[in-house]
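Undergrad: sequence and predicted structure, then a few things I'm wondering about:
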Amino acid sequence: MASSLAEEPCEACTSDDEPLIEKEYIKYLNKINNVWEVIDNHHLEGEYPFEDFRDALEFTYEIGELAEEEWHHPDIQLQWGEVKVEMWTHKIDGLHKTDFVMAARMDQIHEEYAPD
């Protein structure tokens, strides 16, 4: 699921920004893969399936590189056949548009691992 949201910049928030509320974040949630859900109106959680451990490991490395590049670091749990990602903007202790941009970019990376 390619998303134009993935092409948008990851803009850092300021301490003056407020976390997104449901009516604000729902438009972004609808633009990312359905592996993602918003938990407690606070953070995003996604679970990506894989055919094996190696692909899951390589995906984890790639999203780690993305996180370093954008300086926006998710929590990542790697296991055989699955990578779980949890993400929110710590500076505002909640969701920011950047969280959804990162999720859309992770979705694009995951497409490379989809079986033919």
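TA: Done, it's in. As the structure is a prediction and not an experimental result, all values here were calculated from the model.
Undergrad: C-alpha from now on. contacts and neighbour counts both.
TA: Fine.
Undergrad: and D107, how close does it get to L95?
TA: Plainly put, D107 is 18 Å away from L95 if you go by C-alpha to C-alpha, to the nearest Å.
Undergrad: show me what the lengthiest helix in the chain is packed up against.
TA: In the chain, with assignment by DSSP state H, the single longest helix is helix 53-70. Secondary-structure packing of helix 53-70 (3 or more C-alpha pairs under 8 Å, 6 or more residues apart in numbering; DSSP states H and E): strand 75-79, strand 82-87, helix 97-111.
Undergrad: ok, second structure coming up, stack it against the first:
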Amino acid sequence: MTSLTEQRCKPCEGGIAPLSLSEAQSLMKQLSDVWKLAADGRSIRAEWKFRNFYHAMSFVNAVAHIANAEDHHPDLEVGYGYCRMTYNTHAIGGLSQNDFICAAKVDALPRT
């Protein structure tokens, strides 16, 4: 099995079913504990704390690079010393493999 960080996102314009709750729970095992699965199984969310705004923005810029490279974008909340991130695939109203691929790549980013 190829790790999530080695996979690439596939275009999703809708027309496919979102992952089931059990499929999402299985993929959660490949992510760090910072990620939480929504009770309805339609999104994953994480929050990080940073020393200051500069470090938070450096992290967000690295996330933006991943998002653009994969053409799959999270919802972000950013402020002084924190970043909150939510992934879901809007076109299907739930989670896809793409959300977990990107979350795993975010997990691989260095933290300062």
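TA: Thanks, I have it. Bear in mind that the values here come from a model prediction, so they are computed numbers and not experimental data.
Undergrad: how about D55 of the first structure, nearest residue that isn't a chain neighbour?
TA: Y113 (6.9 Å; C-alpha to C-alpha, 6 or more residues apart in numbering).
Undergrad: what of H73 of the second structure?
TA: Of all residues not flanking H73 of the second structure in the chain, A67 sits nearest, at 4.9 Å (C-alpha to C-alpha, 6+ apart).
Undergrad: residue contacts, that neighbour?
TA: The neighbours of A67 of the second structure, taking C-alpha atoms under 8 Å, 6 or more residues apart in numbering as the test, are H73, P74, C102.
Undergrad: cool, G93 of the second structure as well?
TA: G93 of the second structure neighbours (C-alpha under 8 Å, 6+ apart): P18, R42.
Undergrad: for it, give its distance to C12 of the second structure.
TA: Counting by C-alpha to C-alpha - G93 of the second structure and C12 of the second structure are separated by 11 Å.
Undergrad: same deal with A103 of the second structure?
TA: A103 of the second structure is 17 Å from C12 of the second structure, by C-alpha to C-alpha.
Undergrad: now render the contacts of A67 of the second structure as CSV, adding distance to S22 of the second structure and neighbour count.
TA: Formatted as CSV, the contacts of A67 of the second structure follow (distance: C-alpha to C-alpha, whole Å; neighbours: other C-alpha atoms under 10 Å):
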residue, distance to S22 of the second structure, neighbour count
H73, 23, 21
P74, 22, 20
C102, 19, 26
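Undergrad: give me the most central residue, the first structure.
TA: Geometric centre of the first structure, nearest residue: A103, 2.5 Å, by C-alpha atoms, centre = their mean.
Undergrad: that one - nearest residue in space that isn't next to it in sequence?
TA: I32 is the one closest to A103 of the first structure (C-alpha to C-alpha, 6+ apart), at 6.8 Å.
Undergrad: tell me, how many residues neighbour that neighbour?
TA: I32 of the first structure has 25 neighbouring residues, counting by other C-alpha atoms under 10 Å.
Undergrad: just to check, it is in contact with D99?
TA: No: look at I32 of the first structure against D99 with C-alpha atoms under 8 Å: they stay out of range, at 10.8 Å.
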